[in-house]
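Asker: sequence first, then the predicted structure, then my questions.
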Amino acid sequence: MIAMGRLCDLDGDDTWRLAILDCIIPCFRSLSTRIARDFQVEREEIRSAMVATVLEVWEDTAVGVSPRHVRDRMVKAAFEVAFRLGNATSSEHSMDDIEILIQSQVPAQDSPLRASSIIDANNIRDADVVEQLRGERLGALFQVHGHFDALQSFHDELRDGRRSGSVSQAVRASGLSRSRISDPNLYYYASDLYPPFIGLREAAGVMGIAESAAHRLIRAGQFPFPAARAGRSYKISVRALMHFENIPDGIVHVDDIENGALHASGGR
């Protein structure tokens, strides 16, 4: 299809170019919707920028680029411009990512998080308060989605000493002042709650692209972070994926997490 589009361009016919665009645009929908939600940007503005970018890449790759690499370059460039647009406006809309997700799932009039949802952590200067708020919001998120039982089991292992190691080291490196009065072993990274690796299909879903597109990006050496080969499939680092998606991986304390979950449950 790319080759046909190039031949049509030589004849001044953009029919095939438009057909290629029609095939690519559907994979923009979920990503543009998520960025619009997370960064408070107009979805149509993001999609317009993505379409304009793929057309620019089409023009720029007319010479010296193999047709089999053109589509992947177009998709990658579109994703990059979408994230740049979101990041450029994030300073104007600083609502916490986790809070946005909670608000999208729980009606405001019924949510016990309604009062705390107006708090902007970026405007709080006290690091201890920010740390506590971050943990409470994450705990509330797990409670809202019904995953707190698994979280409680993880906390029990921490309290019983069955889990330790990098948690206390991370606290010492972070300089969190509350660690002087709280057990450092009861701190952990938010990413510790997730599996270290997930499959390429799941990772592609988070990124808003098709699994086949992710495979093409890997083969072309254009995947945005390393993908580990596991037989015929790939494993994707959850922490690398979180970093790419700008998902915060902060240090949290078990007490803050449980307090947030208790608050989200209405104190039950």
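Answerer: On my side now, so go ahead.

Asker: rest of the way, CA atoms for contacts and neighbours
Answerer: Fine.

Asker: tell me what the lengthiest helix in the chain is packed against?
Answerer: Ordering each helix of the chain by length in residues (DSSP state H) puts helix 67-90 first. Judged by 3 or more CA pairs under 8 Å, 6 or more residues apart in numbering; DSSP states H and E, helix 67-90 is in contact with helix 2-10, helix 29-39, helix 43-60, helix 211-219.

Asker: ok, structure two:
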Amino acid sequence: MSDVFDRIEWKAREILGGGPVCVHVGDVKECDIKRHPTYSKFRDEAISAGVRSAASSRLWESMIAIGRLSDLDGDDTWRLVILDCIVPCFRSLSTKISRDFQVEREEIRSAMAVTALEVWKDTAQGVPPRHVRDRMVKASFEVAFRYGNATFGQYPMDDVELLIQSEIPAQDSVLKASSIIDVNSIRDADVAEQLRGERIGALFQRLGHFDAVRGFHDDLRAGRRSGSVRQVMTTSRLLRSRISGPNLYYYASDLYPPYIGLREAASVMGIAESAAHRLIRAGQFPFPAARAGRSYKISVKALMYFKEIPDVIVHVDDVENGALHASGGR
């Protein structure tokens, strides 16, 4: 059954046909370079170059530039081509979110395509061409992740510890009973919500990082930082929002840095750093890796999704209670 991604590809192939494609000036007849690939070959090369590193790809820089020029002429052909060369990297993620969170795949894919086009429009001025493709991909991934986050309550959070190097066996947790309870099996939503927060708090206390968490909470309570949950959740789903306000809820991922190094990410993934480098060079790394000089930065949220770690929503009181229990009441 066809979906929006298939229709984008079919439309691009219909417009460009089987003849040569020129990304330099947009017209094969006007180009000084006489050898041009067919659209099929051009598309394969663009997809591969985008996965490797669009920011350093001359091909993608030329594509973005010719796309902008086409927009000025009122021709959306190259905008369609750019979208067609981006959406293949959305397929596996959208399929996984659809399967794991019981969300319509077509709905996710449509939202990703629309978001990519919105970013294309928003980056028309002030953004270098080499950065446009990555921004389109990043925004589309974030939209897809939000579809999964919207159903956070249906999934356990037992694997959240994978993002921290130390491992805490359940039987050694100070929370004892709550640490081995499957949150997903609890019918009382209030109790399940409380246990999620307590586990997070106990984990950070045990690892000696709770001072940073406490500072984060102080900022939330003082209004120096806004709770991230309000943007995507209605207050009716947050049990204590009517009492304390939704600002005291946040995603567990807010406690982690936005990006970590490739070595740390590879450790969480269970592979060697050298293997991670090979996957990136081959265009087979499971999610985008941001280039930072000679090294790479990995999105923690993308890594959480890859490891199937739900980005659960917690309340500051529950997190602090969990830390208090883990410290023995000190």
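Answerer: Cool, got the structure. Source: prediction; values computed, not measured.

Asker: rewinding a little: most tightly packed of the helices and strands packed on helix 67-90 of the first structure?
Answerer: helix 29-39 (a mean of 19; mean count of other CA atoms under 10 Å).

Asker: need the residues that contact it.
Answerer: 41-43, 46-47, 79, 82-83, 86-87, 89-90, 93, 97, 100, 207-209 (CA atoms under 8 Å, 6 or more residues apart in numbering).

Asker: ok, now with 6 Å
Answerer: Helix 29-39 of the first structure is contacted by residues 42, 43, 86, 90, 208 when judged by CA atoms under 6 Å, 6 or more residues apart in numbering.

Asker: picking up where we left off before, among the helices and strands packed on helix 67-90 of the first structure, which comes closest to residue 136 of the first structure?
Answerer: Residue 136 of the first structure lies closest to helix 29-39 among those, at 19.3 Å (CA to CA).

Asker: any idea which of the contacts of helix 29-39 of the first structure is closest to residue 145 of the first structure?
Answerer: The closest of the contacts of helix 29-39 of the first structure, once distances to residue 145 of the first structure are taken by CA to CA, is residue 208, at 21.1 Å.

Asker: thinking again about what came up before, please identify which pair of the contacts of helix 29-39 of the first structure lies farthest apart.
Answerer: 90 and 208 (19.6 Å).

Asker: quick one: which of these two has more around it?
Answerer: Set side by side, residue 90 of the first structure and residue 208 show more neighbours around residue 208, with 19 against 15, by other CA atoms under 10 Å.

Asker: pull out the buried residues from the lengthiest helix in the second structure.
Answerer: Identified as the longest helix of the second structure according to DSSP H is helix 129-149. Counting neighbours by 16 or more other CA atoms under 10 Å, one finds that the buried residues in helix 129-149 of the second structure are 129-141, 143-149.

Asker: what about the helix or strand that that helix is followed by, how far off from the first structure?
Answerer: Note on helix 129-149 of the second structure: by DSSP states H and E, the next helix or strand toward the C-terminus is helix 189-206. The superposed helix 189-206 of the second structure is, by mean CA distance after the TM-score superposition for the first structure, a mean 0.9 Å from where its aligned residues fall in the first structure.

Asker: list the buried residues in helix 189-206 of the second structure.
Answerer: For helix 189-206 of the second structure, by 16+ other CA under 10 Å, it's 192-206.

Asker: residues making contact with that helix?
Answerer: Residues contacting helix 189-206 of the second structure (CA under 6 Å, 6+ apart): 183, 186, 210, 314, 318, 319, 320, 322, 323, 326.

Asker: in the first structure, what range does that helix match?
Answerer: Using TM-score structural alignment, the residues of the first structure aligned to helix 189-206 of the second structure are 127-144.
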